[in-house]
Structures are given as C-alpha cells and as structure tokens.
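Trainee: Sequence first, predicted model second:
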Amino acid sequence: MTRIVNSLSEISDTYQALFVDLWGCVHDGVAALPDAVAALQKYRQSGGKVVLVTNSPRPRASVEIQLDGFGVPRDAWDTIATSGDSARSAMFRGVVGEKIFFMGTEDEKAAFLKPIAVVHDAVEITPVPLEEAEGIVCCGAFDSHADPEVNRPIFLAAKTRGLKLLCANPDIVVDRGETREWCAGALAKLYTEMGGESLYFGKPHPPIYDLARRRLAEVSDSVPDDRILAIGDGIHTDIQGAVGEDIDSLFITGGLAAAETGTDQQPNPELLNAYLDKSGFHPSFSIGFLR
C-alpha cells in the first residue's frame, strides 16, 4: 500500500537523485508550479541531483528553452533526459528507415530532425509523403484536440504496407492549463490496436531510463538504483516505468488522476487505493502535489 506524504522533504533524505516528470509535476503546460520548484531547489541545496525525465518529443536543448519560458529556474534541476532524444537516437540509426512520414507540428519536425551527436554514422533522414515512406515518426497529432480516430485512414494505409511507427512521446494525454490534449502515445496505441507495429522510447519503456542514468552519471558520482526516486503523475508512464526499473516512486495524484483520486490538496485515501488497485501499479509514496 502506498504511503501518503505531506512533502518531498519528508522522504528525500533517503535518496541521492530524483527522476522527475515535468508536465503536471513541475509545470502545467503554461507556467511553473511554484511549490514544486521550491521543493526541487531545496533538495538540490541539500546535495541531491535532479534529472528531469520527460516524455517530451523535443531535444534536451529545446526543453531547456521551454522551461525558461514557463519560469522554471535552472537551479531547480541538474540535467534533462527526453523521450525525443532517445527516439531521435533510434531514428538516426535507421530503425524505421531513411524516408519517413512525419506526424506532428512543424516546430516539432524542425527540432526532431536536427542531427544528434551521440549517433556515429547516422543515416540521412528525409521527410516524404506517406506513399513514399519507409516508416512513420510520430511526435504528436496534427491536431492535438481532435480524436485520434481521425488518423485511422493514414494508419490503415501504413499498416497495409507494413510500416513501423516510432513513437517519440508515449503519453496518451496532457493537460495544458485547463485544456486536455492528445499526445503521440494515443496515436501509437491506435496504430498498434489496428495491427501496426509501434516502437516506444519514453516512459515507461527502458530506453529513456538508460538515457536518464547516463545523464545522471554526467553530473554525479555513481548512484545505485535504491537511492533514486522517480516522481510523476502518470500511473502508466512514471509509476509503471519506476516499477519496471525497480526504483522507488512518488505519485503526484493532483495531476492526470486528480478526479479519480479525489485530490484537492491531498488525495482521498480510499479513492486513491481503489485507483491504484485498478491500475495494477502501487507507488512507494503518494502526494497531492509536489511540494
């Protein structure tokens, strides 16, 4: 059974490093969450390391700029691991071919197709129409407010040709302020349900945790897994991923699952436990909001 805590500082002394989700935990897609920022600053002042582990399809440098715009100060974190960087590494190794059909915004496309230094002998990636593509790279929907089902005709044509879909963001939905938006994970889920093959590189899948550990090693001495705490509001991304990696986790109930867990400032214990039982994943700790 999860333990409900009142603040990060109540448990943080046990951990040398945090793997912290961004959207819904540190910012709401519009602005920084002040209590979360203060908690991370305090943790770093005590000597802990903070790795921001995000399913954003953006490269690390692009996320840094985005965080500056949201008002997340740079003294609240040490380094960043993104699903986008993990997926880009695979793309430039040619896992879905050299000619790709890109799904997402033009800004996402420009950032995602930038060369990545860690891949030697990278293949040359060329965006092409679907009928010429060897694979699909999905950073998100063309319209994040439209039902993913609108993509069914595209996916039917792609599945018929046996194209693989590289999913750069396994999240199903995010809340931008008060507005819920569909993410690449919803499209990849649909493609898989239709019989297509989707490849995932963000939480809860192992590649992004490998990247997060490499990023941590760049800013810290060796940290054993039992001294890492994963923090996030996604039960099937952040918490499932932590369980799979055998690291402790702190579930932010006031994010995506606020209604299901009855969270105002803190979750309703009975609703929280019912939600966790239904999900099949039980975090080490839970809290309404990161503070």
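Mentor: Arrived safely.
Trainee: make it CA atoms for all contacts and neighbour counts henceforth
Mentor: Will do.
Trainee: after the longest helix belonging to the chain, next one along is what?
Mentor: Looking across the chain with DSSP state H, the single longest helix is helix 206-219. Under the assignment DSSP states H and E, the closest C-terminal helix or strand after helix 206-219 is strand 228-232.
Trainee: so what does that following strand touch, helix or strand wise?
Mentor: If contacts are counted by 3 or more C-alpha pairs under 8 Å, 6 or more residues apart in numbering; DSSP states H and E, strand 228-232 sits against strand 17-20, strand 248-252.
Trainee: re earlier: buried residues in the longest helix of the chain, which are they?
Mentor: For helix 206-219, the neighbour count (16 or more other C-alpha atoms under 10 Å) marks Pro206, Pro207, Ile208, Tyr209, Leu211, Ala212, Arg213, Arg215, Leu216 as buried.
Trainee: The second one: what's it in contact with?
Mentor: It stands for Pro207. Going by C-alpha atoms under 8 Å, 6 or more residues apart in numbering, Pro207 touches Ser86, Phe201.
Trainee: Below is structure B, check it against A:
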Amino acid sequence: MAERIGSLNDIVKHYDVILCDVWGVLHNGVSSFADASIALRSAREAGLSVVLITNSPRPGNGVIPQLESLGVLPEAYDRMVTSGDVTRKLIAEGPGKVYFIGADRETSLLEGLDVECVDEEQAEVIVCTGFVDDEVETPEDYREVLTRLASRNIPMICANPDLVVERGHRLVPCAGAIAALYTELGGTSRIAGKPHKPIYVAALDEALSHRGPFDKNRVLAVGDGMPTDVLGAITEGLDLLYISAGIHGRDYMDGAKTDVAALEAFLDSHNARPRWWMPRLQ
C-alpha cells in the first residue's frame, strides 16, 4: 500500500520536479483548493520546479486566466502544459477540413492553424474538445452523428482524454467520453493528453528548460484520475502522489473519512501502485 503523507513538504527532499494535475487537485471547476496552491508554492521555495500538466483542451495561455479567476496562486507553478497545447500539433499535421465538436469557447484551440471548420458532410477530421453543453448532454446525444462519421472512417482528434471531471460536488462528462463512444462505434481517435506520452514529453521539456538537467527518478507526478494521471505516471515510470478525494473518492470515502481498506482494494483493482497518497494536496 502507498504511504499516507500529511504534507507535500514531507517528501519534497526526494524530488526536483513536480508534474501536477490541475482539475481535481488545484480546483474543482468552481473554486480552488487553497492548501494545494500553498503546498506547491512552498515546494518551489524549497527549490523544486513545478509544471502543471492538464487535460484542458485549451492552449495554456487560455487556462491561466481561468486559474486566476478560481483563486489558484500564480506562485504555485513555473510552467504549464495542456492537452490543447500538444493536440494542436496533431491538428496541424492532419487534414484541413475540421468538423468541430465542443463549446464555442473552445474554438481557440484552432486559432492560427491552417484549418477550416466545415459541416459533417465535408469533414476530413473531427476535433473534439468536449460537449456543446456538458450540463445536460451525454455521449448518447452524439451517437447518430458519430455513427455516420465512423461509417466514413473520419478520424477523431480528442483534445481532452478525461472521461469526467469534478465541477463542485458533481461529476460532468468530458471529451474522452465522446471519444470512447466513437471507438465503440468503430471510429479511430488520436489523443496526445494524459495518459499518452506526448504531454509528458512536453512537460519534462518544460522542466528541463526551467531548471536544466535532472534525474527522471526525482520527478513526482501528482493527480487524482485513474485512467489519466495514474496510468500516465505508471507508463512513464514516475513516482506518484495519489490525491484520493478527487473523482474516485465515492468509491472508498464516507464523507471526509477514507476507508483505507477500500482504497487499497480500489488501487489493486486498477493495478495502481502510487508511492504516496493523501486526500487533498496540502
């Protein structure tokens, strides 16, 4: 079983770099977790480099204002890499006629790229950032259009691999849920965000640019999502601090209390072996 820690400060001596998830660790989509920002700021003051690594479909310069509005301290991190940042490279390499699925505010992902948004019939590629309205929609609302697109072998680029995220005390669906349905329907998807390698390469490059050479054994990943943060850390061979009160907390928590045996069983069921765990980053 992973070791329960009381504070990030308890383990910073083991690391030079932290790759920290954002949604579920630093905020819940409605407000920030103040102790998390303070913990990362303290780690930076101790000499560590902090790179935020998020599956947001927006480029990083579009996420920073959101973090500030939620109360995340700008002193909590040195650099940021988003799924949007690495996904833009996939879009640039692909066909130019894009069928876009997502909210209007996410179209900034396409800005500056040599692509054209077209209707379904003209599409050469799908770019999915999420739901048009994630408050009311489910993947089933997209089944008919996805079935038609899959029958034409139109590839999908998924800008946010997350299946769900917390929004306040609720879970809302993300683009990964649409991509999962598309795969079920026989379509193909390309994904660069967590848990896939491109976003980790980009994040480690940002750390290298910030601090110079470091040993990968002294990199700590922090996250709460089993199919994204945890799997990505495992695949990359990184130590993991698992934030247990995130999106999976309902599986082993009763209110604020953690059933440690249930947590251990949950981790075992996912073949997950984080080195450390705590309910919320502090």
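Mentor: On my side now, so go ahead. Please read all numbers here as calculations on a predicted model, not as lab measurements.
Trainee: Switch the helices and strands packed on strand 228-232 of structure 1 over to TSV; also include distance to Gly47 of structure 1 and mean neighbour count.
Mentor: Converted to TSV, these look like this (distance: least, C-alpha to C-alpha, whole Å; neighbours: other C-alpha atoms under 10 Å):
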stretch	distance to Gly47 of structure 1	mean neighbour count
strand 17-20	9	26
strand 248-252	19	26
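Trainee: quick revisit: after superposition, how close is the longest helix of structure 1 to structure 2?
Mentor: Helix 206-219 of structure 1, aligned to structure 2 and superposed, deviates on average by 1.0 Å (mean C-alpha distance after the TM-score superposition for structure 1).
Trainee: So what touches stretch 239-248 of structure 1?
Mentor: For stretch 239-248 of structure 1, contacts defined as C-alpha under 8 Å, 6+ apart pick out 203-206, 209, 225-226, 228-233, 249-251, 281-284.
Trainee: picking that back up, kindly reformat the helices and strands packed on strand 228-232 of structure 1 as a markdown table containing distance to Asp35 of structure 1.
Mentor: Supplementary listing: those in a markdown table, determined by distance: least, C-alpha to C-alpha, whole Å:
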| stretch | distance to Asp35 of structure 1 |
| --- | --- |
| strand 17-20 | 14 |
| strand 248-252 | 13 |
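Trainee: For Glu124 of structure 1, find the nearest of those strands.
Mentor: Counting by C-alpha to C-alpha, Glu124 of structure 1 lies closest to strand 17-20 out of those; the figure is 32.6 Å.
Trainee: in structure 1, which spans are helices?
Mentor: 34-45, 60-70, 83-91, 106-112, 152-160, 184-193, 206-219, 240-245, 269-279.
Trainee: picking up where we left off before, distance from the longest helix of structure 1 to the middle of the chain?
Mentor: 14 Å (C-alpha atoms, centre = their mean, to the nearest Å).
Trainee: what span of structure 2 lines up against it?
Mentor: Under TM-score structural alignment, the match for helix 206-219 of structure 1 in structure 2 covers residues 197-210.
Trainee: ok, now stretch 165-182 of structure 1?
Mentor: Alignment note (TM-score structural alignment): stretch 165-182 of structure 1 is matched to residues 156-173 of structure 2.
Trainee: tell me the contacts of Pro274 of structure 2?
Mentor: Pro274 of structure 2 sits next to Ala2, Val230, Asp239, Leu240, Leu241, Tyr242 when contact means C-alpha under 8 Å, 6+ apart.
Trainee: tell me which of those is nearest to Asp268 of structure 2?
Mentor: Out of those, the member with the shortest distance to Asp268 of structure 2 (by C-alpha to C-alpha) is Ala2, at 10.9 Å.
Trainee: so that closest one touches Arg273, yeah?
Mentor: Yes - with contacts counted by C-alpha atoms under 8 Å, Ala2 of structure 2 reaches Arg273, the gap being 6.7 Å.
Trainee: Return the residues in contact with the residue sitting nearest the centre point of structure 2.
Mentor: Among the residues of structure 2, the one closest to the centroid is Asn55, at 3.0 Å (C-alpha atoms, centre = their mean). Asn55 of structure 2 makes contacts with Thr82, Ser83, Gly84, Ala159, Asn160, Pro161, Asp162, Gly193, Lys194, as judged by C-alpha under 8 Å, 6+ apart.
Trainee: same deal with Gly254 of structure 1?
Mentor: Taking C-alpha under 8 Å, 6+ apart, one finds Asp233, Thr261, Thr263, Asp264, Gln265, Gln266, Pro267, Ile287, Gly288, Phe289 in contact with Gly254 of structure 1.
Trainee: Show me what it aligns to in structure 2.
Mentor: By TM-score structural alignment, Gly254 of structure 1 lines up with Ala245.
Trainee: cool, and Ile125 of structure 1?
Mentor: By TM-score structural alignment, Ile125 of structure 1 lines up with Val115.
Trainee: How much space separates that match from Ala123 of structure 2?
Mentor: Applying C-alpha to C-alpha, to the nearest Å, the value for Val115 of structure 2 to Ala123 of structure 2 is 11 Å.
Trainee: Between the two, which is the more surrounded one?
Mentor: Comparing Val115 of structure 2 with Ala123 by other C-alpha atoms under 10 Å, the one with more neighbours is Ala123, at 20 against 15.
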